[in-house]
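Undergrad: Build me a structure from this.
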Amino acid sequence: MPYRHAHWYILSLFPLAAVAFWPTYLGQFGTAPWELHAHGLTATAWLLLLALQSWTIHHGQRATHRTVGPAVLALFPLFMAGGAGIFFGMADRYAAGAPFQAMWAPELAWFDFVGVAMVAYFVFMGLKHRRSVRLHSGYLLATAIALLPPIIGRLSGIPLGIRGPEDFDRLHVGFQATNVLVAAIAFLIAFRQRKDGRPFVLAGAATILSSILFEVPGHTPGWERIYASLAPLPSEPFILLAGIAGVGIAAAGWFAGKRPSLGGALPA
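TA: As a prediction, the model looks like this:
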């Protein structure tokens, strides 16, 4: 079976995420905006589902693996909706002049765009190829690549000596170095999987693309104006649309992966 120790690698992300998100979320949990709770909960549940499914299949728990599998159909739309909420929450704080968002939110939005598109495609492909062990596991595990830049990017503030808003400008090199590192990790996994490494090749390429878009158009005044114009819009319709899109993507992948019908006319 491929990716034999994937569940341990995924579980190792939780202590890293706790350190990374302590200053901006966990350390002020009681007063954090609702969209942070929604995104944190759905992202956590997604990683736990990946870890659980990796563990069950590698420990002979095939029945449990098959029973838990359809949870993707419910969890992925919630993950999409939570991502939309965090996007509009960032835009609100950008317009309000919050120090971190005022400096980096428009640029980081491009990481979100690429990451969401990547995860959506990988979920579709993972469900479509669920009868091919290597493709199914590869595409779904590769969704975790999209969650690495937010974690490692924030952790880069430790070696960069980020102590407050006056140091936030140093995060530019941290964010870009993080994407180089994450792309390298994805390409290394792809190399080790040889002909079955396509999901991680795509994940690495998507990470590089997000770095390019971070710079252009991320830094342009025109994009900053467009991004600021999103703040007054009500987020609820977009959150609902993201959830509906998640339902459609997951359902399309699920039905695309069904066994071909044996009915119909037999050839002469």
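Undergrad: going forward, measure contacts between C-alpha atoms and count neighbours the same way
TA: Fine.
Undergrad: Go through the longest helix anywhere in the chain and flag the buried ones.
TA: Assignment by DSSP state H gives helix 99-128 as the longest helix of the chain. For helix 99-128, burial by neighbour count (16 or more other C-alpha atoms under 10 Å) applies to 100-112, 114-116, 118-128.
Undergrad: Going by residue numbers, what spans are helices in the chain?
TA: In the chain, the helices defined using DSSP H lie at 6-11, 13-20, 34-58, 62-68, 71-96, 99-128, 133-142, 148-155, 171-193, 198-215, 221-229, 236-256.
Undergrad: Another for comparison:
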Amino acid sequence: MPYRHAHYFVGFVLLVIMVGFWASYFSVVKAVPLAFHVHAVSSMTWLGLLIAQHLSIHKRMNALHKQMGLASFALFPFLILGFVMIINVSAKGFAAGDNPFYTYIAFRHSDVGGDRRLSDVVLPRAETSPECAAARRIHAGNAIDPV
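TA: Next comes the predicted model:
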């Protein structure tokens, strides 16, 4: 990166990622499938390596910079593996109708013009899914689900 302070920007991006995924990943890390761990570790390691490599070249540590560049060749397949694993898990969940996002959308926007409901269009099983029941409890009480 040709910018002198780019490591601050990448560090800020890493901080935003950590804050953004705190509730859905970091706070429940033991209950998350392996694919999410591989994706999180590989992606955060990639960003950490980017920051470290940028700092090393600016401090004229050329040998360290080169070693980290070579390390990125080993890390890259791990990064791709994390992407593939997370796509696979997400696709399986979507195909099975276990996608909480669509369940929430189906519940929140249940009237989609006329007598057709979004749950009929998007997820026919959304009405009976556990996620939809959780969304109903949250919406009814305007509170966070205690689960």
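Undergrad: Quick check: TM-score for this pair?
TA: Here the TM-score for the pair of chains, by TM-score structural alignment, normalised by the length of the second structure, is 0.66; 111 aligned residues with a C-alpha RMSD of 2.6 Å.
Undergrad: got the contact list for the nearest residue to residue 40 of the second structure once chain neighbours are set aside?
TA: Closest residue in space to residue 40 of the second structure, ignoring its immediate chain neighbours: residue 82 at 7.6 Å, by C-alpha to C-alpha, 6 or more residues apart in numbering. Listed by C-alpha atoms under 8 Å, 6 or more residues apart in numbering, the contact partners of residue 82 of the second structure are 35, 36, 38, 39, 40, 42, 43.
Undergrad: Nearest to residue 89 of the second structure among the residues you listed?
TA: Nearest to residue 89 of the second structure, judged by C-alpha to C-alpha, of those is residue 35 at 7.1 Å.
Undergrad: Check the burial of the closest one by counting its neighbours.
TA: Using other C-alpha atoms under 10 Å, residue 35 of the second structure has 18 other residues around it.
Undergrad: returning to that earlier point: reformat the contacts of residue 82 of the second structure as CSV; add distance to residue 17 of the second structure.
TA: Putting those into CSV (distance: C-alpha to C-alpha, whole Å) gives the following:
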residue, distance to residue 17 of the second structure
35, 17
36, 14
38, 15
39, 13
40, 10
42, 13
43, 10
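Undergrad: What is the most widely separated pair among the residues you listed?
TA: 35 and 43 (12.1 Å).
Undergrad: hang on, the earlier thing: how far away is the residue nearest to residue 40 of the second structure from residue 94 of the second structure?
TA: Going from residue 82 of the second structure to residue 94 of the second structure by C-alpha to C-alpha, to the nearest Å gives 18 Å.
Undergrad: Check residue 52 of the second structure too.
TA: 37 Å.
Undergrad: And residue 42 of the second structure, by the same measure?
TA: 24 Å.
Undergrad: More neighbours: the two, which one.
TA: When residue 42 of the second structure and residue 94 are compared for neighbours, residue 42 comes out ahead with 21 against 15, by other C-alpha under 10 Å.
Undergrad: give me every residue that touches the more buried one.
TA: Residues near residue 42 of the second structure by C-alpha under 8 Å, 6+ apart: 75, 78, 79, 82.
Undergrad: For it, give its distance to residue 66 of the second structure.
TA: Residue 42 of the second structure sits at a distance of 20 Å from residue 66 of the second structure (criterion: C-alpha to C-alpha).
Undergrad: Dump the helices of the first structure to JSON lines, plus distance to residue 27 of the first structure.
TA: Listed next are the helices of the first structure as JSON lines, based on distance: least, C-alpha to C-alpha, whole Å:
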{"stretch": "helix 6-11", "distance to residue 27 of the first structure": "21"}
{"stretch": "helix 13-20", "distance to residue 27 of the first structure": "9"}
{"stretch": "helix 34-58", "distance to residue 27 of the first structure": "12"}
{"stretch": "helix 62-68", "distance to residue 27 of the first structure": "32"}
{"stretch": "helix 71-96", "distance to residue 27 of the first structure": "18"}
{"stretch": "helix 99-128", "distance to residue 27 of the first structure": "16"}
{"stretch": "helix 133-142", "distance to residue 27 of the first structure": "29"}
{"stretch": "helix 148-155", "distance to residue 27 of the first structure": "14"}
{"stretch": "helix 171-193", "distance to residue 27 of the first structure": "20"}
{"stretch": "helix 198-215", "distance to residue 27 of the first structure": "28"}
{"stretch": "helix 221-229", "distance to residue 27 of the first structure": "27"}
{"stretch": "helix 236-256", "distance to residue 27 of the first structure": "26"}
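Undergrad: quick one: which of the ones you listed is nearest residue 26 of the first structure?
TA: Residue 26 of the first structure sits nearest to helix 13-20 of all the helices of the first structure, at 7.2 Å, using C-alpha to C-alpha.
Undergrad: Tell me the gap between the closest one and the middle of its chain.
TA: On the basis of C-alpha atoms, centre = their mean, to the nearest Å, helix 13-20 of the first structure sits 15 Å off its chain's mean C-alpha point.
Undergrad: buried residues in that helix?
TA: 13, 16, 17, 20.
Undergrad: now what about it, what contacts it?
TA: Under C-alpha under 8 Å, 6+ apart, the answer for helix 13-20 of the first structure is 26, 151, 152, 154, 155.
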